[in-house]
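**Student:** got a structure for you, letters missing:
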């Protein structure tokens, strides 16, 4: 009896069909898309360019309602760190189509993009509104689709606001952070940017300006008109420029 049991167990162990890794891989990709909005995270692979998409509303410290399309900053920041650490990734392309969102979360993403040592190119498609403007200009080179727009307006607060002078000073200081970052990482002047920010009569129920693709380039906010093809071409050219310096450093280390 024991021998029969042992033999049946052996047959089950030896004849069990091998599980194909393809379903697991497929489910992993689907899960990544659902969680991060990405088809892949920065892991060693064939491509030397990592594409990061920032879409919908940028979610900060508060969780937005489930019907909102959001980009969570706690997902974006680890991806940027992983891309910086991965030696196979030589450049990053950031695809931007956002309505804006949390100011501090947006600035955190913009600062991280600006501090990357690898070449970066931003492409604004659809829109790069509000706090999406600093993210758009944070890269080494920025492009915008001709039909895309960028809304520039003052910082607004939601929720309970304490009506004291300190609240106004806090908003003003945060607004200055945005203005300083945008003017530092683009060719637009502070005077022009503030003029667009405080313009009246153009936006319904708000002050500010909706800047189209051509106007964004004319004002010096964005470098050029273009899309994915132009963005990849520019990114590859920037990567080629950094390769000789990288190879020289590696040669010096080995010697």
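**Tutor:** Yep, it's here. These numbers come from a predicted model, not from an experiment.
**Student:** C-alpha only now, for contacts and for neighbours.
**Tutor:** OK.
**Student:** grab the most central residue of the chain for me.
**Tutor:** Nearest to the geometric centre of the chain sits residue 54, at 4.5 Å (Cα atoms, centre = their mean).
**Student:** need the three-state assignment for it.
**Tutor:** Under DSSP: H, G, I helix; E, B strand; the rest coil, residue 54 falls in the strand class.
**Student:** surely it is in contact with residue 95?
**Tutor:** Yes: Residue 54 is within contact range of residue 95, at 6.2 Å (criterion: Cα atoms under 8 Å).
**Student:** ok so residue 98 is a helix residue?
**Tutor:** No: counting by three-state DSSP, residue 98 falls outside a helix, being strand.
**Student:** OK, contacts around it?
**Tutor:** 54-58, 126-129, 132 (Cα atoms under 8 Å, 6 or more residues apart in numbering).
**Student:** try residue 222
**Tutor:** Applying Cα under 8 Å, 6+ apart, the residues near residue 222 are 136-137, 142-144, 186-187, 216.
**Student:** please repeat the previous calculation with a cut-off of 7 Å.
**Tutor:** Neighbouring residues of residue 222 by Cα atoms under 7 Å, 6 or more residues apart in numbering: 137, 142-144, 186, 216.
**Student:** do the same with residue 40
**Tutor:** 29, 32.
**Student:** ok, the contacts of residue 98 vs residue 240, which is closest?
**Tutor:** Comparing the contacts of residue 98 against residue 240 with Cα to Cα picks out residue 54 as the nearest, at 25.8 Å.
**Student:** got the contact list for the closest one?
**Tutor:** Neighbouring residues of residue 54 by Cα under 7 Å, 6+ apart: 71, 95-98.
**Student:** how many residues are close by residue 63?
**Tutor:** Residues near residue 63, counting by other Cα atoms under 10 Å, number 10.
**Student:** another structure for you, compare them:
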């Protein structure tokens, strides 16, 4: 790997490789607040300009998004998912390890999604902490945020919003918490993710989408 490629990976978590931009979403998605020292993060402020560059760079034909995240900042994670979904370049996501919480919208934001068999996806309600001023109003605001998340997931997957909400509020799956953990196979069976597969399958699908896009622009 060339020195400039190493610098690019260190700064943005992305790498351009033969017309394909490889984007990584790992650890905690860091947004308006800095994560704890020593925490592996995907930085929101680095991802936005990187996505803008990808959109404008004619040398980039498609984007492969590698995901292994515990979630993180809800607003920023959803904003990144919207940006990925709005790219004109073909996109394929691959969930490795896990894509939890706000990582779920990020996983389904691509044109086509894969998950390895051993990976998991966790769907749970929005969590928040700190002092609440006006409990009813705060609760309604959280409900609105959850509705935005479940609607986005439904719009970019094969799951109905009501089913996503049911999994989000399920009791008994987790100790002292609500929500649902899906295995790779379950995520595909329920229509959350398009297909089981790994790196080979993800690259093959992205190549197919890129070829189709090229034919359409001729």
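**Tutor:** Perfect, I can see it now. These numbers were taken from a predicted model, which means no experiment stands behind them.
**Student:** re earlier: can you tell me which two in the contacts of residue 222 of structure 1 are farthest apart?
**Tutor:** Applying Cα to Cα across these, the maximum distance is between 144 and 186, 13.5 Å.
**Student:** the more surrounded of those two?
**Tutor:** Per other Cα under 10 Å, whichever of residue 144 of structure 1 and residue 186 has more neighbours is residue 144, with 31 against 21.
**Student:** now the alignment partner in structure 2 of the more buried one, nearest residue through space, not along the chain?
**Tutor:** By TM-score structural alignment, residue 144 of structure 1 lines up with residue 115 in structure 2. With Cα to Cα, 6 or more residues apart in numbering as the criterion, residue 115 of structure 2 has its nearest non-adjacent residue at 4.5 Å, and that residue is residue 95.
**Student:** my guess is that neighbour is in a strand, correct?
**Tutor:** Yes: secondary structure of residue 95 of structure 2 (three-state DSSP): part of a strand.
**Student:** now do it against residue 175 of structure 2, distance only.
**Tutor:** Computed as Cα to Cα, to the nearest Å, the residue 95 of structure 2 to residue 175 of structure 2 distance reads 24 Å.
**Student:** higher neighbour count, the two?
**Tutor:** residue 95 (32 against 7).
**Student:** how about that one, what's its partner in structure 1?
**Tutor:** Per TM-score structural alignment, residue 95 of structure 2 is aligned with residue 124.
**Student:** isn't residue 212 of structure 1 right up against residue 152?
**Tutor:** No: at 11.0 Å, residue 212 of structure 1 does not count as touching residue 152 under the criterion of Cα atoms under 7 Å.
**Student:** who has more neighbours out of the two?
**Tutor:** Shown here are residue 212 of structure 1 and residue 152; by other Cα under 10 Å, residue 152 has more neighbours (24 against 18).
**Student:** which ones are touching that one?
**Tutor:** Applying Cα under 7 Å, 6+ apart to residue 152 of structure 1 gives the contacts 129-130, 196-197, 208-210.
**Student:** 8 Å instead, please
**Tutor:** 129-130, 133, 196-197, 208-211.
**Student:** mind checking how far residue 79 of structure 1 is from residue 239 of structure 1?
**Tutor:** For residue 79 of structure 1 relative to residue 239 of structure 1 (Cα to Cα), the value is 19 Å.
**Student:** follow-up on the earlier one: out of the contacts of residue 152 of structure 1, list just those in helices.
**Tutor:** The helices, defined by DSSP state H, take in 133, 196-197 from the contacts of residue 152 of structure 1.
**Student:** list buried residues within the residues you listed.
**Tutor:** Among these, the ones that count as buried by 16 or more other Cα atoms under 10 Å are 133, 196-197.
**Student:** quick one: the helices in structure 1?
**Tutor:** All helices of structure 1, identified by DSSP H, fall at 2-15, 21-36, 73-85, 103-115, 132-137, 165-184, 190-197, 213-218, 228-254.
**Student:** can you mark which positions in the second one are buried?
**Tutor:** The neighbour-count criterion (16+ other Cα under 10 Å) identifies 29, 36 as the buried residues of helix 21-36 of structure 1.
**Student:** angle of it against helix 73-85?
**Tutor:** Calculated by axes from the mean of the first three to the mean of the last three Cα atoms, to 10 degrees, helix 21-36 of structure 1 forms an angle of 120 degrees with helix 73-85.
**Student:** what of the first one?
**Tutor:** When the same axes, to 10 degrees is applied, the directions of helix 2-15 of structure 1 and helix 73-85 differ by 80 degrees.
**Student:** show me how far helix 2-15 of structure 1 is from its chain's centre.
**Tutor:** Its chain's C-alpha centre and that of helix 2-15 of structure 1 lie 55 Å apart, by Cα atoms, centre = their mean, to the nearest Å.
**Student:** I'd like to know which elements that helix is packed against.
**Tutor:** Helices and strands touching helix 2-15 of structure 1, by 3 or more Cα pairs under 8 Å, 6 or more residues apart in numbering; DSSP states H and E: there are none.
**Student:** and residue 38 of structure 2, what pairs with it in structure 1?
**Tutor:** Residue 38 of structure 2 maps onto residue 67 in structure 1, by TM-score structural alignment.
**Student:** give me the residues contacting stretch 197-207 of structure 2.
**Tutor:** Applying Cα under 8 Å, 6+ apart, the set of residues contacting stretch 197-207 of structure 2 is 62-64, 90-94, 112, 114-117.
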